[in-house]
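K.L.:
Output the structure for:
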Amino acid sequence: MAGEPAKTSSAYWRWALAAGVPVAWYLYSRGRKAEDERTDIDAFFKAPEPVGSTGSRPVGGGLQSGPIDAFFRNAGEEVDTRNPLDFDSFLVGNKRGAAGKAASATAAPAKPKEAGPSPEMKPVTVLYGTEFGFSKEIAEKLCSQLKAAGCKLWPQLENMADHADGYDFSKAQVAVLACSTQGDGVPPTEAREFCEWLFAGKAGSLAHLQYAVCALGDKSYTHFCRCGKQLDSALEAAGAKRLAERVDVNKEDWPVVDAWLEGVVAAVRGMALKSFVELGLDVGDSSAAKAAAPKKWGKSRPYFATVLALEGLCTLSGPDDKNTVRMELDLGDSGIGYLPGDALGLYPTNQPQAVEELLRVMGASASESVPVPSWHYEEEGVAPGGSMPLAQALTKCYDIRSPKPELLRLLVAALDGTANDHAANGHANGHANGHAINGDAAAVPPQQRLRDALKDQAAIEAYLEPRHVVDVLADAAPAKLTSSQVLSCLRQLQPRLYSISSSPLEAPARVQVTVAEVKYLSLGKGRVGVCSTMLSERLKVGARVPVYVHKNPDFRLPADAAQPIIMVGPGTGLAPFRSFILERLLEAQASNGKKAPGEMVLYFGCRRSDQDYLYGDVLEGWAAEGKIKLFTAFSRQQAQKVYVQNRLTESADLVWGLLEKGAHFYVCGDASSMAGSVEKALLQLIGERLEAGPAGADAYLQKLSDTGRYQRDVWY
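P.N.:
The predicted structure is shown next:
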């Protein structure tokens, strides 16, 4: 047996040499081919590694060598769980154990840090206040354009949310602000304190300052761009001079924004600005100080709450019936508090089937590594500036419902390239591509519909309205984009806001929401609401979900619990009123009857009392005990439809009497129809009881609004 090892070793090396040469040649030849020609066996040899290690591919393609140590993993850094007897364990998706997968998902080459300003550069203050990211996008674009404009300009990007106690404008020469309006006329949630600080004139004299404002809003709401307009007025009142006229932007009208940006950059370039050194300003990096500031739970740092209960509230008798779900969450020791009227921000995940379909149409791999978006909330195991698998990014970070218009432009450009390639190869399609057959609009080829959508902004909106990202990409077939191109045209997956339907007096560390399931048809395909169906179909008790409290100081109970309240909330508009009623009843209970609540009148509506009467037993119980006065409107329970506004008109004398006693009037729910109908009924009953008629009714209601006695929490 003494000579056996030498014999085995010699045979081994002969075998290795024979096998190694063809394998080496295979790897070399395959490395020269395009990435999209690779096969499953390529994935065996292409386990994702950080760029720079042996076998990794940089964005531009081609193999890039690196230290051999990176190829032979350091066993002290992670444990290799691959089984030599199990081929599947060597595949890309199964390369490492759980710990290794987490490391792979977040590992990425360190980005070079941008050099700070030099003392001779000239600072320009750029502030943004945002709810859904559009104002930030505009501010970042402005910063890029200012840096590219020359003149040694150095934009200083500031989030209004970071300056709740105000901003020091004493050394600022020019300030450019982009700010959205949230809901029906209020500042973005996290920028509210800054805005109110400026509105109150606490910035002092700003006579030395020149400024420009980009106001963002939605014309569907009464107070279009109100916050931006107020910022503009506050700066003017403080003595600042306009550098450029304010622009009021409806939704995401980029042509208007771009024209404003061009004007602002030109105006700033024409200013005789002082440098950092001339202003006596430090050019040191302030990011460390910002990072050291204590962080609170909020939109960018949500708390992962545990699901305690998921309860269906509707009786479902057919496939077309939709459920409404009560979800209760444990806030643990987070210290998060809320008041009745606040909303819960909940980050959803996209439906797995929708992500799989999108990946298939993109022709992309689920495991492809992509950068973690800068906007992604803080999450354990996800490193800022790192990377994550494409499927994870599409699931948690990106809105795969409504793409940016830039996606259409990129696809049309790709189509033009594809057409040119076909023509050069003698395969051009000779048919009239893009004209309806016999005038039939439905016969217009998908590619032509895509091209026609770029005619103007209205055409873009009309094309995108019924389509999801996957539909747009399918229309462009066979043209394809890279994953990075597609991602650059997707919006941030936004948190959903749901009115809190519990009282903190029930259990301070628990919170409840009431969410209606959303399902609909579009282009003949069944679609679902991203967050609502996550609750109704995919979440389980015990799961952890990222949440935060969205403060709503414009929707509050009266300070005096003895004041009457009138509440109109059909469907899930009932949610905050359940909170209101519970709060008052529990306060009275805790005071042993010393704080008797004022009269509470609730108008609730739904389809049928036996189908979607939310919390019906509880409401009926409170009404029977005399704790509330309840009016219900079941729209489909009789031949003639009845709505909450009808019940309001029927009880007009009661409503008027309570208003005259100082009652607060609340409306919660759909703004497109219900809220307007309720206000019309309210104005009519007021006008009928005043000698001044309609004009007097308008003035009366305006006074109620100005004094906080008419409050609405409505949405489109």
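
K.L.:
going forward, measure contacts and count neighbours with C-alpha atoms only.
P.N.:
Fine.

K.L.:
Just the residues contacting the top strand by length along the chain, thanks.
P.N.:
Taking DSSP state E as the criterion, the chain has its longest strand at strand 303-312. Residues outside strand 303-312 that contact it (Cα atoms under 8 Å, 6 or more residues apart in numbering): 297, 323-332, 334, 535-536, 540-548.

K.L.:
among the residues you listed, which are in strands?
P.N.:
Per DSSP E, the subset of these in strands is 324, 325, 326, 327, 328, 329, 330, 544, 545, 546, 547, 548.

K.L.:
Now for the residue lying closest to residue 630 once chain neighbours are set aside, which secondary structure element holds it?
P.N.:
Closest residue in space to residue 630, ignoring its immediate chain neighbours: residue 602 at 5.1 Å, by Cα to Cα, 6 or more residues apart in numbering. Element membership for residue 602 (DSSP states H and E) is strand 600-606.

K.L.:
mind checking how far that strand is from the chain centre?
P.N.:
Counting by Cα atoms, centre = their mean, to the nearest Å, strand 600-606 is centred 31 Å from the centre of its parent chain.

K.L.:
One more: stretch 324-332?
P.N.:
Worked out by Cα atoms, centre = their mean, stretch 324-332 lies 21 Å from the chain centre.

K.L.:
Flag every buried residue along it.
P.N.:
Of all the residues in stretch 324-332, those buried under the rule 16 or more other Cα atoms under 10 Å are 324, 325, 326, 327, 328, 329, 330, 331.

K.L.:
Distance to residue 592 for those - can I get that in CSV?
P.N.:
Shown next, in CSV, are the buried residues of stretch 324-332 (distance: Cα to Cα, whole Å):
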residue, distance to residue 592
324, 35
325, 33
326, 30
327, 30
328, 28
329, 29
330, 28
331, 28
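
K.L.:
which is the next helix or strand following the one helix or strand residue 647 maps to?
P.N.:
Using DSSP H and E, residue 647 sits in helix 644-650. As assigned by DSSP H and E, the chain's next helix or strand after helix 644-650 is helix 652-660.

K.L.:
and that next one with strand 600-606, angle?
P.N.:
130 degrees (axes from the mean of the first three to the mean of the last three Cα atoms, to 10 degrees).

K.L.:
from the chain's centre, how far out does helix 652-660 sit?
P.N.:
41 Å.

K.L.:
I have a second one here; can you model it like the first so I can compare?
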Amino acid sequence: MLNKPSGYADYAAITAFSLAWGTYLLKGKAWDRPDPYHHVWFEKPQVSDAAASDGVKETRDISQKLQETNNQIVIFWGSQSGTAEGFAHRLGRECHSRFRLHALVADLSDYDMETIEHITKETLVVFIVSTFGEGDPSDNTAGLWHWIRSAKASLNNMRYIAFGLGNSNYKYYNKVVDVVAESLNAHGAQQLMPIGKADDAKGATEEDFITWKENLFDYFKRNLGHQEYDMVYEPSLLVEPDTSLELIDLHQGEPVLEAKALAGSSAIRPLLIKDMRDLFDTTADRNCLHVELDLSDFPEIGYKTGDHLSIWPSNPNAEVERVLDQLGRLHEADVPVLIKSLDGSKVKIPTPTTLSALLQYYLEICAPVSRETAAQLARFAPTKTSRLFLEDVSRNRSRYSAFLAATHITVGRLLEISTRSEPTTWSSLPLAFLLDVFPVMRPRHYSISSSSVVSPRTPSITAVVSQATIPDSIGGQITIPGLATNYLLAHHVKDKNGYSLLGPDAALEGRRVYAQIRKSKFKLPALASQAIIMVAAGTGIAPFRGFIQERARMQRVGKACGKMILYFGCRSLEEDFIYREELAQLQRVLEDQLSIVTAFSRHEGKKIYVQERILEDSERISSMLIEGNANLYICGSAAMAREVNNTISSMIQNVKGWTDGEMKDWNETKKKTRKFQEDVWG
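P.N.:
You can find the predicted model right below:
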């Protein structure tokens, strides 16, 4: 027979025992839980922040920074893809090499924008800013964009010059640089030169920058009294071998990003390719890949319908070997190298690393070579013949355009062609020069073509593998192979010779790619009952596949869905009507809630585009947009989006009898309330 507890001592002992037993049972649940990110301690860091690592906190006051560095020029850059950033650094280096002027190249997001008010009139201010989407500023321009349009600052001491990057296929071509200049002028700043503008739609971004830069330097001489000197190459980086480094110390090709570059995105992870198929099964010369990735190994990563998936490609093996061979450094491919900044700027390339990792994973060695780069290469030419060739081909814009039109020239191929008559190596070409002219490798972003409700752990993308063409200045076309899509195609056909599919240190073994999820505002309305109109051409159908999948799932579980119309344009019914059978099946589920209208541009000798189908359907579209307040979505090329925009605006304006101003107000209200969304590219 058990004894009953008696007295406070017995009760205290029982209580203590119960607490201890309960605590033990809750181990791993309420306490001592395993850290899901414990593995991160054993990984190489993905986030590089030099300022944090050395304990030095950089000032966010640009006027203070200029006083500390004693620079005569500050070049602010706002860039989404890296082009404006590259131009800013090139301009800064050339200001010093040609005029001995010290320039601070500044990321707009590194400084508090209200401090530009204190920049003295002795400092020349240059803005190089890009416009993307429908008149949107780059992410790092957001601070300037909001401050300059709302601040009550006095900028009477500011002297500035501005250059914008844009694409005339978009409705608001170079809007950002225009707004920045108008706002600066309104606050009393002095604009020294007309605004320079680059137009990517004409393939003229590089040449437009060169023309503007030469006009700027002419202004330096004529109006500001600066003396021009003979140009001497001044590297911004020091690249030196260090054989004392061990393999474990090196960045071997894994993507590395600064913390602010990861904003709005997941971590970069080696994601398994779960499925991959070619949607153009009847077309021999074109491929359209449907790629499904598996998030199962990384529970911390998720996505939402309408988000983007970013793929980190690698360069083709042949191009890597070509550059190493031309430099005479094939035997040094795996020698560890350290990269250090010589001008105080941040080193954008992971270091320490190796030459092979630099050329395979960290630099865009397949990018077209600018005319200016070709001219600069001439000074390092190993023979007189190669020097004369480079000087001749880069002499003027039309000559170089004709040269590019004949072949897609990478740096490796240019070095090879220039010495073809007298084979030799470019052993005197500094590695630092290549790091200055090669863009840093960046991911390629794709609209996710699946629904997170239907496939929560397997996001998919849809990508056409094609030889992209851009117009040259003499009416021809320059062919440029797509880097990421050909990299994905190599995975599909298992071309291990063409690309390093195993990745750095075999991290991508088992058919994986480095990828990350990037958040997007391109979303379905919160209410499933809201009517939506979707307009797409080609792979622009990708996010709408996810939208329709999600609505079909809602329909299956008994949730009422609003009306949907999909206008889809492609070449022909047989050639590239992607997801045709799947869309038919979804239409059977959604019945009369989904209407699909097609436009074929190469079918039975006729050319019909989506905007024409919309015009034919004007009564229904007008009713849905005006009376029904439907959401409008456009995804595809900027040129297509512009035509669709114009067609719908003209149609609504005629129905309502509005003025141009009233039509503009309606459009802007639609966009501000997220009732009109676009996901377009150049």
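
K.L.:
And the residue nearest to residue 630 of structure 1, what's its match in structure 2?
P.N.:
Aligning on TM-score structural alignment places residue 602 of structure 1 opposite residue 566 in structure 2.

K.L.:
Its match against residue 596, yeah?
P.N.:
Yes. Counting by Cα atoms under 8 Å, residue 566 of structure 2 does reach residue 596; the two are 4.8 Å apart.

K.L.:
These two: which has the busier surroundings?
P.N.:
The residue with more neighbours, out of residue 566 of structure 2 and residue 596, is residue 566; 21 against 13, by other Cα atoms under 10 Å.

K.L.:
what residue of structure 2 matches up with residue 537 of structure 1?
P.N.:
Using TM-score structural alignment, the equivalent of residue 537 of structure 1 in structure 2 is residue 490.

K.L.:
Next one: its match from residue 277 of structure 2, what distance?
P.N.:
According to Cα to Cα, to the nearest Å, residue 490 of structure 2 and residue 277 of structure 2 sit 12 Å apart.

K.L.:
ranges for the helices of the stretch 251-400 of structure 2?
P.N.:
In the stretch 251-400 of structure 2, the helices defined using DSSP state H, counting those that start in this stretch lie at 317-327, 355-357, 371-377, 384-393, 397-406.

K.L.:
Oh, that last question was meant for the stretch 501-650 of structure 2, not what I typed.
P.N.:
542-556, 573-576, 580-590, 610-616, 618-626, 638-656.

K.L.:
Point out the most buried one among those.
P.N.:
When you average the neighbours per residue for each of those (mean count of other Cα atoms under 10 Å), helix 542-556 leads with a mean of 22.

K.L.:
with structure 1 superposed, average distance for that helix?
P.N.:
For helix 542-556 of structure 2, the mean deviation from structure 1 after alignment is 4.1 Å (mean Cα distance after the TM-score superposition for structure 1).

K.L.:
how far out from the middle of the chain is that helix?
P.N.:
How far helix 542-556 of structure 2 lies from its chain's middle: 27 Å, per Cα atoms, centre = their mean.

K.L.:
if we can go back for a sec, average offset between the longest strand of structure 1 and structure 2?
P.N.:
Compared with structure 2 after fitting, strand 303-312 of structure 1 deviates on average by 2.2 Å (mean Cα distance after the TM-score superposition for structure 1).

K.L.:
And that strand, what's buried?
P.N.:
Neighbour-count burial for strand 303-312 of structure 1 flags 303, 304, 305, 306, 307, 308, 310, 312 (criterion: 16+ other Cα under 10 Å).

K.L.:
again, but for stretch 78-98 of structure 2
P.N.:
Across stretch 78-98 of structure 2, burial judged by 16+ other Cα under 10 Å covers 78-80, 82-89, 91-98.

K.L.:
The alignment partner in structure 1 of residue 630 of structure 2: what's it in contact with?
P.N.:
For residue 630 of structure 2, the aligned residue in structure 1 is residue 663 (criterion: TM-score structural alignment). Residue 663 of structure 1 is in contact with 563, 564, 565, 566, 709, counting by Cα under 8 Å, 6+ apart.

K.L.:
Can you redo those as CSV, where the extra columns are distance to residue 401 of structure 1 and neighbour count?
P.N.:
Below are these laid out as CSV (distance: Cα to Cα, whole Å; neighbours: other Cα atoms under 10 Å):
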residue, distance to residue 401 of structure 1, neighbour count
563, 44, 17
564, 43, 20
565, 39, 25
566, 38, 20
709, 38, 22
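
K.L.:
just the residues you listed now: which is nearest residue 492 of structure 1?
P.N.:
In terms of Cα to Cα, no member of those lies closer to residue 492 of structure 1 than residue 709, at 36.0 Å.

K.L.:
residues near the residue lying closest to that closest one once chain neighbours are set aside, how many?
P.N.:
Once flanking residues are discounted, residue 709 of structure 1 sits nearest to residue 664: 4.3 Å by Cα to Cα, 6+ apart. The number of residues packed around residue 664 of structure 1, counting by other Cα under 10 Å, is 23.

K.L.:
what's the distance between residue 664 of structure 1 and residue 649 of structure 1?
P.N.:
For residue 664 of structure 1 relative to residue 649 of structure 1 (Cα to Cα), the value is 17 Å.

K.L.:
Taking the centroid of structure 1, which residue is nearest it?
P.N.:
residue 494 (1.4 Å; Cα atoms, centre = their mean).

K.L.:
Correct me if wrong: that one contacts residue 347.
P.N.:
Yes. At 6.8 Å, residue 494 of structure 1 counts as touching residue 347 under the criterion of Cα under 8 Å.

K.L.:
in the stretch 1-150 of structure 2, which spans are strands?
P.N.:
Secondary structure of the stretch 1-150 of structure 2 (DSSP state E, counting those that start in this stretch): strands at 73-78, 103-107, 124-132, 136-137.

K.L.:
now the angle between strand 103-107 and the first one, please.
P.N.:
Just to be clear, that refers to strand 73-78 of structure 2. Using the same axes, to 10 degrees: strand 73-78 of structure 2 against strand 103-107 is 20 degrees.

K.L.:
Strand 73-78 of structure 2 - contacts with which helices or strands?
P.N.:
The helices and strands touching strand 73-78 of structure 2, judged by 3 or more Cα pairs under 8 Å, 6 or more residues apart in numbering; DSSP states H and E, are helix 83-99, strand 103-107, strand 124-132.

K.L.:
Same question for the last one.
P.N.:
In terms of contact count using 3+ Cα pairs under 8 Å, 6+ apart, strand 136-137 of structure 2 is assigned the packing partners strand 124-132, helix 175-186.
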